[in-house]
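Visitor: build the 3D model from these lines:
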Amino acid sequence: MMDWTTRLTQALDYLEDNLEGTADIEKAAGLANCSLFHFCRMFEVVFTVSPAEYLRRRRLSRAALDIAAGRDKVIDVALRYGWDSPESFTKAFKRCFGITPSEAKAGSAQLEIWPQIRLAVVLKGDRTMKYRIEERAQAEFVGLPIRTTNTENENLKTIPRFWDTKGKDGTVGAMARYCGKLGLLGVCYDYNPADNSFAYAIAIEKGDFPMSALPAGCETIEVPASVFAVFESRGPMPGAIQKLWKDIYADWFPSSDYEHAGTPDFESYPEQDPPELPDDSPEYRTEVWIPLKRKKMF
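Guide: Reported below is the predicted structural model:
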């Protein structure tokens, strides 16, 4: 834990020390001893903001302080923090703070500055995480997707709403008729670091049924062969599985020798015991399957 905390602190310090147009998120990921994919996913889940958005807000915050001090021209501040024109800087500044740089320089409003992230180490010995390591061959899932993002916990709202909507319109029931051993699935894939979005699909394992039997809009999702960490959750939905996701990134990954492999991960909703167990029961069981690769060793 301490080694991971030290490396993540180094990555955060690097971003803070290089706000003036030179910070590189891939280099920060290297300082944290993980891939760019894993760094971005971990950062968003733990801090509820992507590295790129955090960097943008910190640059704007530092720029706002420089402007409020009144010593520099707006164009000089814009160039210092990576904007190529005063127009694009003014647009970003107003979107962030609600006022223009000129108004900030005049001291006509109070600015809400985005603070630097600082880590505090909390050792937790009061619980365990139940998981197993399992190998799976290459597979195909079939699912109905939406796009969402971890930024500011947007996915914690859009995904439950997606399940609720598709449950009410009969989509979930139609797909459940063709479930395999894993049950219904919630698959995360196609992560795009440029806009911090990813696809999430209500899915099932591909089987001997025609695609025409499934709701319109379903697509095939390729899942490469991998070693998976499989975590079990018990508790009312969606809170139990949302908490499990955060615990995996905040607690399990930092203390393990693994990072996310960058391929699709998924939630499994198997048949309950008894089958009629409601999803708000404290005994409702789900699993999270995460593909793994070994961390780089120094």
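
Visitor: please make it C-alpha for all contacts and neighbour counts, starting now.
Guide: OK.

Visitor: skipping adjacent residues, who's closest to Val223 in space?
Guide: Ala139 (5.2 Å; Cα to Cα, 6 or more residues apart in numbering).

Visitor: and this one, please, so the two structures can be compared:
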Amino acid sequence: MSASAHDLLSGRNGSTVLDTALCYGFDHEQSYIRAFKRQFGVTPAQFRRGTAEIQLVERCDPSRFTEIRRGVVFEPTFVMKPRSLYAGRKATIAIADNFEHHTANAHGVSFFYGEYAKIPNKLKPNVYIGLTLYPPEHGPNATDYLPSAEVSSLEGLKHDWDTAEIPAGKYAVFKYIGRFHPEHLTIHQLNDIWNYMDEWITRSPYEQAHGHHFEYIDASLARQDYCEADLYLPIRDI
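Guide: Below is the predicted model:
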């Protein structure tokens, strides 16, 4: 999309939107227009008229990512996230059982296809949050896993759903892109990503701030051969 935008302005590879669409592998002009608008928020014609600017995604620097199990994980970006609220269906996950039977993955998939759509007050209707909590009473052998949606309010939800309130804080956000559908993202891929995150944090000026982390998955981006997940790790200065 970024390369085609340059061609639209320069007239390279033809003077029309159709010429550009065909050059970049689209069979139909309308398919290209929809893809362009989805990426940049404006149509190719609006962009060519100079009525809007767009943010380009440059070719990535391979030194900024690491191969991990049928995919890559990128060096983190940083965000400040306000207090956030989540509603879903919590389960206590034994670490050993999860490695053998993928229990967290099974719980998350069951929740997303069976109950996710019923949660009211969702902030982003297509976004799945896999929130992992480390209650001290579980020790090192188990965690609480809350497949959930981020919601605008917990009012009226606590009776029907398991909920969590996470304080405002700073996060390192690691993007993972894999060659499979997100529903197949299991403890084995995640464990390798966490190991990478642990190595990163040992050489950074930060430490983990709270007893949780979460996966952010936009289901609208998912394909059978494409998984995109952002892993949010709460951090604070050492």
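
Visitor: so after superposing, what's the score?
Guide: Here the TM-score for the pair of chains, by TM-score structural alignment, normalised by the length of structure 2, is 0.56; 162 aligned residues with a Cα RMSD of 3.2 Å.

Visitor: what is the burial count for the alignment partner in structure 2 of the residue nearest to Val223 of structure 1?
Guide: Under the alignment (TM-score structural alignment), Ala139 of structure 1 pairs with Ser84 of structure 2. Ser84 of structure 2 has 15 neighbouring residues, counting by other Cα atoms under 10 Å.

Visitor: for Glu150 of structure 2, see how far away Ser84 of structure 2 is.
Guide: Separation of Ser84 of structure 2 from Glu150 of structure 2 (Cα to Cα, to the nearest Å): 7 Å.

Visitor: if we can go back for a sec, wait, the match of Ala139 of structure 1 sits on Leu154?
Guide: No - between Ser84 of structure 2 and Leu154 there is no contact under Cα atoms under 8 Å: 10.3 Å.

Visitor: where does the helix or strand containing Gln46 of structure 2 end up in structure 1?
Guide: Using DSSP states H and E, Gln46 of structure 2 falls within helix 44-48. Aligned using TM-score structural alignment, helix 44-48 of structure 2 spans no residues in structure 1.

Visitor: that helix: how far from the chain's middle?
Guide: Relative to the chain's own centre, helix 44-48 of structure 2 is displaced by 29 Å; criterion: Cα atoms, centre = their mean, to the nearest Å.

Visitor: tell me what the helix or strand following that helix is packed against?
Guide: Tracing the chain C-terminally past helix 44-48 of structure 2 and defining elements by DSSP H and E, one meets strand 65-67 next. Packing partners of strand 65-67 of structure 2 (3 or more Cα pairs under 8 Å, 6 or more residues apart in numbering; DSSP states H and E): strand 71-74.

Visitor: once aligned to structure 1, how far is the helix or strand just after the strand it packs on on average?
Guide: If you walk from strand 71-74 of structure 2 toward the C-terminus, the next helix or strand you reach (DSSP H and E) is strand 77-81. Compared with structure 1 after the fit, strand 77-81 of structure 2 shows a mean deviation of 0.7 Å (mean Cα distance after the TM-score superposition for structure 1).

Visitor: just checking, what packs against strand 77-81 of structure 2?
Guide: strand 169-178.
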